[in-house]
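> Predicted model and sequence follow; I will ask about them next.
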Amino acid sequence: MAVPFSPDRLVSILRAEGVRVVEVDEWRTHNRNHKGAFGPINGVMIHHTVSSGTDSSVRLCYEGYDSLPGPLCHGVIAKDGTVYLISSGRANHAGGGDGRVLSAVVAERSLPATSKHEGSSGAIDGNAHFYGFECVNLGDGRDPWPDEQLDAIERTSAAICRAYGWSAASVIGHKEWSDWKSDPRGWSMDDMRERIDNRLGRTPEQPKPTEPPATQYAPFPGAGWFKQNPRSPLITAMGRRLVAVGCSRYSQGPGPQWTESDRQSYAAWQRHLGYNGDDADGWPGPSSWAALKVPKV
């Protein structure tokens, strides 16, 4: 019987497999454990977000929405291969599914065709049994899946399987769990399981070094923190970085109080990174914040 990983253990095994990890807000205690069990853990489930843009997708999966409160997965896998951890406990990602599929996953044998979904008579609660990873993709069959993203799916799945002593037969797609679902769409789960099993036969690669070390930069304080109009030396440090990268929209300053000038300057930074629309609204998100490299204060 596999118990859930501690947050430290989850980070450790992912990084040992060469996964680039970003820890989002209060992910270590952000969960739905009050709504039901999390464990025993029997497998990994892969999803697509039906969304675009890293920051907005991470925010959606972290917060959820009225009819489906967050967290909506354990990690979001961005197109550049970065994995954003948003929960280490029970998450709203799998819903109801086929008990025959769960039995096959536990036994690590071929999957039967699913005939259950959320609300079906006899459906099994998948949120208790699977780690879930949402991959940023529109899910329309046309939105591309970059090699970096597929590599991160492979590494993330292999890391969990390696730590539990499983084969790739413990990794399934949401569409293999629920007959209502189509995710992930755009590649074959059988091909991905073959990739994962090939990786499990190799020694894990060491994590790719980051230069300079991320520890000298201020961690992302959370999207909600900025919307409270904070006054902090961190705002000054952020503003100085925005000036340094040529995205200043300040008439004076920057200073410690969050202002509309800060938001406009940050929106210019988001556009500089290639974001547009709602992803360039001036409210900081985890990926754009990491790219800005705001020093610790």
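Okay, I see it.

> For the rest of this, base every contact and every neighbour count on C-alpha atoms.
Fine.

> so how many other residues sit close to residue 148?
Other residues within reach of residue 148 by the criterion other CA atoms under 10 Å amount to 15.

> Residue 45 contacts residue 176, correct?
No - assessed by CA atoms under 8 Å, residue 45 is found out of contact with residue 176, at 9.1 Å.

> of the two, who's got more company?
residue 45 (27 against 24).

> give the contact list for the more buried one.
Neighbouring residues of residue 45 by CA atoms under 8 Å, 6 or more residues apart in numbering: 94, 130-133, 171-174.

> could you redo the last one with a cut-off of 6 Å?
132, 171-173 (CA atoms under 6 Å, 6 or more residues apart in numbering).

> quick one: buried residues of the one helix or strand residue 265 maps to?
Per DSSP states H and E, residue 265 falls inside helix 260-272. Buried residues in helix 260-272, counting neighbours by 16 or more other CA atoms under 10 Å, are found at 261-271.

> try this one next to it:
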Amino acid sequence: MSRTVYVNGEYLPEEQATVSVFDRGFLFADGVYEVTSVLDGKLIDFDGHAKRLKRSLGELDMAEPISSEDLLGVHRELVRRNDLVHGMIYLQVTRGAATDRDFAYPSKDTKPTLILFTQSKPSLANNPMADTGMKVISIDDQRWGRRDIKTVQLLYPSMGKMMAKAAGCDDAWMVEDGAVTEGTSNNAYIVKDGKIITRHLGTEILHGITRAAVLRFAREAQMQVEERSFTIAEAQEADEAFITSASTFVMPVVEIDGEPVGDGVPGSVAKRLREIYLDESRKVAV
């Protein structure tokens, strides 16, 4: 049975879903996206994702295709139509399709393209990697300078994933000017002497919705948090390391560039933060 997807106001079987060959998302990566996790049929952190979507669109001078309230309705309808219990909903907005290919933006009356689709992940909250931990490599960060905008320009992160796979690892942490920026699709953290350390916000990294929630929960649990840059060498000498994202929640990192982190097994801070995040997020899921 095929999925039902949403394309520009219509719910369609995935086989019937199409966009124009002149769509700027296809031609120029002129678009943004969000990923919202679904647990027990409910949306996790939807408000945060909707607010970040609005910010991304504003930074690119792109029109909002529908209101946040209507967007919530579309998400819920896709959950219902696809009987989604655990998984994700991917959303993409592009600047739409002009009459021809042109680097210049089309006129303001060009309608944005809005697409949403689901992915079922039955083991989303029970990912076995949470018990074993991830292995990462470091790579140069060669992305553009506005990583705070969640655009669909994901070629280099995809290349980074493949570099990690070729090295027999799970992901890559990107490094710029000697400091870790983030993972290919996640925010990066280390733990030293009980203190959680993660890069400060700026244009160099994505302002993760899961990141914001996890740091809030950590502070509420009286954990120390320091937002600053750190190096790969510092990460290798840390007691623990982990990542956060909408699809992995909190995931321990146990090896960096072949060197074990701490004891080489998931640490207590990452484990506790994962428990807190899942428990608290489920309480307020919509």
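Now that the structure is in, tell me what you want to look at. This one's a predicted model, so the numbers in the text were calculated from it and none came from an experiment.

> Superposed, what's their TM-score?
Once superposed, the chains reach a TM-score of 0.27 (TM-score structural alignment, normalised by the length of the second structure), with 122 aligned residues with a CA RMSD of 5.7 Å.

> I'd like the buried residues of helix 260-272 of the first structure written out as CSV, with distance to residue 85 of the first structure added.
Listed next are those as CSV, based on distance: CA to CA, whole Å:
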residue, distance to residue 85 of the first structure
261, 30
262, 27
263, 25
264, 28
265, 27
266, 23
267, 24
268, 26
269, 24
270, 21
271, 25
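
> Which of those sits closest to residue 16 of the first structure?
residue 270 (30.8 Å; CA to CA).

> Looks like residue 175 of the second structure contacts residue 140 (just checking).
Yes - Residue 175 of the second structure lies in contact with residue 140 (CA atoms under 6 Å); the separation is 5.0 Å.

> Those two: who's more crowded?
Neighbours per residue, other CA under 10 Å: of residue 175 of the second structure and residue 140, the larger number sits with residue 175, 19 against 16.

> for the one helix or strand the more buried one maps to, packing partners?
Element membership for residue 175 of the second structure (DSSP H and E) is strand 171-176. Here strand 171-176 of the second structure touches strand 134-140, helix 155-166, strand 179-183, going by 3 or more CA pairs under 6 Å, 6 or more residues apart in numbering; DSSP states H and E.

> mind listing what's buried in that strand?
Neighbour-count burial for strand 171-176 of the second structure [16+ other CA under 10 Å]: 171-175.

> now these as TSV including distance to residue 27 of the second structure?
Listed next are these as TSV, based on distance: CA to CA, whole Å:
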residue	distance to residue 27 of the second structure
171	28
172	27
173	28
174	26
175	29
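
> Which pair in those residues has the greatest spatial separation?
Checking those with CA to CA, the most distant pair is 171 and 175, at 13.2 Å.

> contacting residues around the longest helix belonging to the second structure?
Ranked by number of residues, the top helix in the second structure under DSSP state H is helix 268-284. Applying CA under 6 Å, 6+ apart, the contact partners of helix 268-284 of the second structure are 250, 252.

> Could you measure from residue 104 of the first structure over to residue 171 of the first structure?
11 Å (CA to CA, to the nearest Å).

> And residue 210 of the second structure, how far from residue 181 of the second structure?
From residue 210 of the second structure to residue 181 of the second structure the distance is 16 Å (CA to CA).

> Ok, residue 165 of the second structure next?
Taken as CA to CA, the span from residue 165 of the second structure to residue 181 of the second structure is 20 Å.

> With neighbour numbers in mind, choose between the two.
The residue with more neighbours, out of residue 165 of the second structure and residue 181, is residue 181; 27 against 15, by other CA under 10 Å.

> Can you give me every residue that contacts that one?
Contacts of residue 181 of the second structure by CA under 6 Å, 6+ apart are 174-175.

> top helix in the first structure by residue count?
Every helix in the first structure considered (DSSP H), the longest is helix 147-164.

> Contacts made by the next helix or strand after that helix with the rest, please.
Toward the C-terminus, helix 147-164 of the first structure is succeeded by strand 171-173 as the next helix or strand (DSSP H and E). Strand 171-173 of the first structure has contacts (CA under 6 Å, 6+ apart) with 43-46.

> For residue 190 of the first structure, state which of those residues is nearest.
Among these, and counting by CA to CA, the member closest to residue 190 of the first structure is residue 46, at 12.5 Å.

> what's the following helix or strand after the host helix or strand of that closest one?
Secondary structure assignment for residue 46 of the first structure, by DSSP H and E: strand 43-48. Per DSSP H and E, the first helix or strand lying C-terminal to strand 43-48 of the first structure is helix 54-63.

> Output the contacting helices and strands for that next one.
Using 3+ CA pairs under 6 Å, 6+ apart, helix 54-63 of the first structure is in contact with no helix or strand.

> hmm, try it at 10 Å
strand 68-69, strand 75-77, strand 83-85, strand 130-135, helix 286-292 (3 or more CA pairs under 10 Å, 6 or more residues apart in numbering; DSSP states H and E).

> quick check: angle from it to strand 130-135?
On the basis of axes from the mean of the first three to the mean of the last three CA atoms, to 10 degrees, helix 54-63 of the first structure is oriented at 150 degrees to strand 130-135.

> if we can go back for a sec, buried members of the contacts of strand 171-173 of the first structure into ChimeraX, please.
Selecting only the buried entries of the contacts of strand 171-173 of the first structure in ChimeraX, with 16+ other CA under 10 Å as the criterion:
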select :43,44,45,46
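
> Go through the contacts of strand 171-173 of the first structure and say which is closest to residue 156 of the first structure.
Using CA to CA, these come closest to residue 156 of the first structure at residue 44, 9.4 Å.

> Correct me if wrong: that closest one contacts residue 164.
No - using CA atoms under 10 Å, residue 44 of the first structure is not in contact with residue 164, being 11.2 Å away.

> Which neighbours do those two have in common?
Common neighbours of residue 44 of the first structure and residue 164, using CA atoms under 10 Å, 6 or more residues apart in numbering, are residue 158.

> ok, back up a step: neighbour-wise, which of residue 104 and residue 171 of the first structure wins?
Using other CA under 10 Å, the more surrounded residue of residue 104 of the first structure and residue 171 is residue 171, with 28 against 15.

> now the host helix or strand of residue 196 of the first structure and helix 147-164, what's the angle there?
Using DSSP H and E, residue 196 of the first structure sits in helix 189-200. Helix 189-200 of the first structure and helix 147-164 are oriented at 60 degrees to each other (the same axes, to 10 degrees).

> Tell me which residues of helix 189-200 of the first structure come out buried.
189, 192-197, 199-200.

> just checking, next helix/strand downstream of that helix?
From helix 189-200 of the first structure, the next helix or strand downstream (DSSP H and E) is helix 223-226.

> which parts of the strand or helix carrying residue 210 of the second structure are buried?
Take DSSP H and E as the rule and residue 210 of the second structure turns out to sit in helix 209-220. Buried residues in helix 209-220 of the second structure, counting neighbours by 16+ other CA under 10 Å, are found at 209-211, 213-215, 217-218.

> That'll do, ta.
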